[in-house]
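Undergrad: Here is a sequence together with a model predicted from it:
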Amino acid sequence: MSESARATRRPTMADVAREAGVSLSTVDRVLNLRADVRRDTAQRIVEAATRLGFHAKAVLEQRLLTHRPTVRLGFALHKSGVAFYQVLAQALSSAAAHYPHARIRVVIAYLDELDPARVAQRIAALRDQVDGLGVVAVDHPVIRQAVARLSDSGVAVVALISALSPAATAGYVGVDNRRMGRTAGWFVSRLANRPGPVAVLLSSQGFQCQELREFSFRSYLADQSPDWDLLATRLTLEDDAFAHGNTLDLLTGEPELAGLYVAGGGIAGVIQALGELKARQQRLPIVVCNEVTPLTAHALRDGLVHAVLSHPVAALAERTVDALVQAVTGARPVAGLVAIVPMQVDVQESL
């Protein structure tokens, strides 16, 4: 056969077998569902068919999809009433629904309790419901123990947003929180008229992510100038009413406050307080917070907040689902996994 004829003829099953490095009968088994074929072998055949432009490529791809394993994934998120966690839950469900290599059943649970013992009980209760678990929780000994027991029982666990200590044997998927804290410091140092008092609001110092953001924020400003007055950290307890009162107390007690970094939850209460003081025409500090939501986006547009540093929710969800499925199917363990997603930065002009 001439080269021109070979170039114009349609690829055959034999061509696909040769390209994939398998036998013709193996391609036939995948195409006609005659017997089980290892998933990696079937994937190689589909890739070869794609490269060659094989006319039955779509059929091969569908055969691969029909052999997807079924995996049960749970996600224990923090605070059901917080907009960010509602958006994250939707993104995780969507990532699971569109995951190409497994059929995924999703269980969403919310850890509305701050008490570590109650949170540990909720995590332990998911053991028989899931094969893999993504969890947002404080790094407390009883929670680490609950997660470690879950891992010992064969459930793959990944910490989302905030890492857990190595004793928990959980992987981590989230942003680089050190970089996030230093970025918040960068915004304050560049946007404030001059160095002055600055404050940090946290939900709880039990979250590794918030502890690291706070330390990095303070470290950055201290490196920039000794004239920054780093005030004592205040808590919001993830409670909007408490955050509102604490913010009012801070801003009325420190009228020259140059910068405020809200490194944790309770942002609705903080924004409410900022709005009230703006209505009184009181001077406001440069404010940086975390996680873009309709509320924080509105605050950006109104000038109450100057920058929002966020997890890219879709990317976070996709990396988490993939890490858990890979662990559950034995392809890659999560112990020691650190998957960093790029930080999202929003300012008024970017919306």
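TA: Looks like it arrived, so ask away.

Undergrad: can we go C-alpha only for contacts and neighbour counts from here?
TA: Fine.

Undergrad: list the contacts for residue 137?
TA: 77, 78, 119, 143, 159, 162, 207 (Cα atoms under 8 Å, 6 or more residues apart in numbering).

Undergrad: Surely the fourth one is in a strand?
TA: No - secondary structure assignment places residue 143 outside any strand; it is helix (DSSP: H, G, I helix; E, B strand; the rest coil).

Undergrad: That one: neighbour count?
TA: Neighbourhood size, residue 143 [other Cα atoms under 10 Å]: 23.

Undergrad: Name the helix or strand for the most centrally placed residue in the chain, please.
TA: Taking Cα atoms, centre = their mean, the centroid of the chain lies closest to residue 316, which sits 3.5 Å from it. Using DSSP states H and E, the element containing residue 316 is helix 313-328.

Undergrad: buried sites along that helix?
TA: The neighbour-count check on helix 313-328 (16 or more other Cα atoms under 10 Å) flags 313-314, 316-328 as buried.

Undergrad: Give me the residues contacting it.
TA: 71, 73, 87-88, 91-92, 95-96, 99, 102, 131-134, 155-158, 160, 173-174, 332-334, 339, 341.

Undergrad: what do you get for stretch 241-256?
TA: By Cα under 8 Å, 6+ apart, stretch 241-256 touches 196-197, 234-237, 257, 266-274, 283-285.

Undergrad: 7 Å instead, please
TA: 197, 236, 257, 266, 269, 270, 272, 273 (Cα atoms under 7 Å, 6 or more residues apart in numbering).

Undergrad: So what's the residue count around the fifth one?
TA: For residue 269, the neighbour count with other Cα under 10 Å is 22.

Undergrad: before we move on, which element is the nearest residue to residue 233 once chain neighbours are set aside in?
TA: Among residues not flanking residue 233 along the chain, residue 200 sits closest, at 5.1 Å (Cα to Cα, 6 or more residues apart in numbering). When secondary structure is defined by DSSP H and E, residue 200 falls within strand 197-202.

Undergrad: Which other helices and strands does that strand contact?
TA: Strand 197-202 is packed against strand 229-230, strand 234-235, strand 259-262, with contacts defined by 3 or more Cα pairs under 7 Å, 6 or more residues apart in numbering; DSSP states H and E.

Undergrad: Including distance to residue 252 and mean neighbour count, could the ones you listed go into TSV?
TA: Listed next are these as TSV, based on distance: least, Cα to Cα, whole Å; neighbours: other Cα atoms under 10 Å:
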stretch	distance to residue 252	mean neighbour count
strand 229-230	17	18
strand 234-235	14	19
strand 259-262	13	26
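
Undergrad: take a look at this one as well, against the first:
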Amino acid sequence: MRPTTKDLAKAAGVSLATVDRVLNNRPGVRKKTVKAVNEAIEKIGFVRNLSAANLAKSKRYRFRFMLPRRGDLFISELRERISETDRGLAAEGIEISHQEISQADPHLIARTLLKLSPDKVDGIALMAPESPQVRDAAIRLQEKGVQVVHLISGQLEMSDMDFVGIDNRAAGATAARLIGRFICGQQGKVMVVSETMNARDSLERRHGFDQVLRQDYPNLIALPSLETHGDQSRAQEIVLNTLRNNQDVIAAYIMSSEARSPLNALHCRTDPGELVVIAHELTERTRSALLNKEVDAIIAQNPGHLVRSSVRLLRARCDNREIMQSQEQIRIEILIQENLIPDGFAASYSAQ
């Protein structure tokens, strides 16, 4: 039979109350006693039944997703999956919410984070551009006892914090490989479009993209990154100007998760199939673009998996449990017209 807390108390030579304080990291226990309990845990193979303990204490977890206020279709998809996961985990004592934050002002993001406290929230999944202000605020938040995971776009100098998302450098390299294969040796330029290059995911995708293009496809030249800032009129202007000034553009790589604006701009200027186009994330707009041959392939990550993985990581950190890394690896998925999930089954993709 599995050792109980009574067995642990007997093996450590302490009371049940002391065992409870050690297991729950409560103050008032001498280091010598903590060491004795931990040694007894190893000796008898004690494994705590966290579900039973949480049920007995009516423990609840409060997790919040901090998402960009200026988001479009992909962010809407994430919000839907957050609500879906909240409903699914309510019986397990897990409350999941989301909050919009401004992406343009790192000082405002930092102030928003610092207003959070352990009496309001147990953990956050943060999707925000990289900046020293956001980095420092996230560190201080963890020091206060609020767990933090970085969602989709991580902070380079915060490798000790958990990250949920695809390997963005590998995603950019994948885009370069696809374009190189689809182009079939033609000479020309590649237009690269992002919402902002302040985001770590876009920076890493660009690095991976350039590395493969320079190494294996000398026939292709990648142009400097264009930033739309999520503005349709700006996207239209910079895309049209680039195509007007570079008649030899034969491909386009849309790096950011929100592809609607650059795709609409390209649609106004080019015919379907005229350019090889690779975009990120499966949304209503990229789906229709793939079906209409405006896009040749989509590099996607499952939004449902992103949300559930964030929740599992936050809960494990709150419980001081070991993380099953293989379960939290987000796959890079390549979608083409032939393997696109039928529209009626789009919801099942996110629920996988």
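TA: Perfect, I can see it now. Just so it is clear, the model here is predicted, and its values are computed rather than measured.

Undergrad: Mind telling me what the residue nearest to the centre of the first structure corresponds to in the second structure?
TA: In the second structure, residue 316 of the first structure lines up with residue 306, judged by TM-score structural alignment.

Undergrad: got it, and residue 291 of the first structure?
TA: Counting by TM-score structural alignment, the partner of residue 291 of the first structure is residue 281.

Undergrad: Tell me how many other residues crowd the closest residue to that match other than its chain neighbours.
TA: Nearest in space to residue 281 of the second structure, with sequence neighbours left out and distances taken as Cα to Cα, 6+ apart, is residue 300 at 4.3 Å. Residue 300 of the second structure has 20 neighbouring residues, counting by other Cα under 10 Å.

Undergrad: do residue 2 of the second structure as well
TA: 11.

Undergrad: Please identify the nearest residue in space to it, excluding sequence neighbours.
TA: residue 46 (7.2 Å).

Undergrad: pretty sure that neighbour contacts residue 5?
TA: No - contact criterion Cα atoms under 7 Å: residue 46 of the second structure and residue 5 do not qualify, at 8.0 Å.

Undergrad: Compare these two (neighbour count), which wins?
TA: residue 5 (20 against 16).

Undergrad: The stretch 101-250 of the second structure: helices as residue ranges?
TA: Secondary structure of the stretch 101-250 of the second structure (DSSP state H, counting those that start in this stretch): helices at 106-114, 132-143, 168-183, 200-216, 232-245.

Undergrad: which one of those helices lies closest to residue 291 of the second structure?
TA: Closest approach to residue 291 of the second structure among the helices of the stretch 101-250 of the second structure (Cα to Cα): helix 168-183, 17.1 Å.

Undergrad: Mind telling me what residue 183 of the first structure corresponds to in the second structure?
TA: Using TM-score structural alignment, residue 183 of the first structure pairs with residue 174 in the second structure.

Undergrad: measure residue 43 of the first structure to residue 61 of the first structure for me?
TA: Per Cα to Cα, to the nearest Å, residue 43 of the first structure is found 8 Å from residue 61 of the first structure.

Undergrad: now residue 96 of the first structure
TA: 19 Å.

Undergrad: List the contacts of the residue nearest to residue 172 of the second structure when sequence neighbours are not counted.
TA: With Cα to Cα, 6+ apart as the criterion, residue 172 of the second structure has its nearest non-adjacent residue at 4.0 Å, and that residue is residue 205. For residue 205 of the second structure, the contacting residues are 168, 169, 171, 172, 255, by Cα under 7 Å, 6+ apart.

Undergrad: For the residue nearest to residue 339 of the first structure when sequence neighbours are not counted, give its distance to residue 295 of the first structure.
TA: Leaving aside its sequence neighbours, residue 339 of the first structure sits nearest to residue 173 (Cα to Cα, 6+ apart; 4.7 Å). According to Cα to Cα, residue 173 of the first structure stands 25 Å off from residue 295 of the first structure.

Undergrad: for residue 276 of the first structure, same thing?
TA: Distance from residue 276 of the first structure to residue 295 of the first structure, by Cα to Cα: 15 Å.

Undergrad: Please apply the same query to residue 127 of the first structure.
TA: Distance, residue 127 of the first structure to residue 295 of the first structure, using Cα to Cα: 35 Å.

Undergrad: These two: who's more crowded?
TA: Using other Cα under 10 Å, the more surrounded residue of residue 127 of the first structure and residue 295 is residue 127, with 20 against 14.

Undergrad: Contacts only, for the equivalent of the more buried one over in the second structure.
TA: Taking TM-score structural alignment, residue 127 of the first structure has residue 117 as its aligned residue in the second structure. For residue 117 of the second structure, the contact set (Cα under 7 Å, 6+ apart) comprises residue 146.

Undergrad: Next, find the distance separating residue 117 of the second structure from residue 311 of the second structure.
TA: Distance from residue 117 of the second structure to residue 311 of the second structure, by Cα to Cα: 18 Å.

Undergrad: swap in residue 116 of the second structure?
TA: 18 Å.

Undergrad: is it true that residue 162 of the second structure touches residue 149?
TA: Yes - with contact defined as Cα under 7 Å, residue 162 of the second structure counts as touching residue 149 (4.8 Å).

Undergrad: okay, these two: which has more neighbours?
TA: Under the neighbour definition other Cα under 10 Å, residue 162 of the second structure and residue 149 were set side by side, and residue 149 has more, 23 against 18.

Undergrad: what's the counterpart of that one in the first structure?
TA: Match for residue 149 of the second structure (TM-score structural alignment): residue 158.

Undergrad: do residue 76 of the second structure as well
TA: Counting by TM-score structural alignment, residue 76 of the second structure lines up with residue 86 in the first structure.

Undergrad: burial of the counterpart of residue 65 of the second structure in the first structure, as a residue count?
TA: Counting by TM-score structural alignment, residue 65 of the second structure lines up with residue 75 in the first structure. When neighbours are counted by other Cα under 10 Å, residue 75 of the first structure registers 28.

Undergrad: separation between residue 75 of the first structure and residue 216 of the first structure?
TA: 28 Å.

Undergrad: Now do residue 255 of the second structure against residue 285 of the second structure, distance only.
TA: Residue 255 of the second structure is 15 Å from residue 285 of the second structure, by Cα to Cα.

Undergrad: now swap in residue 193 of the second structure and tell me
TA: For residue 193 of the second structure relative to residue 285 of the second structure (Cα to Cα), the value is 16 Å.

Undergrad: Likewise for residue 144 of the second structure?
TA: 41 Å.

Undergrad: One more: residue 166 of the second structure?
TA: 21 Å.

Undergrad: what's the answer for residue 351 of the second structure, then?
TA: 19 Å.
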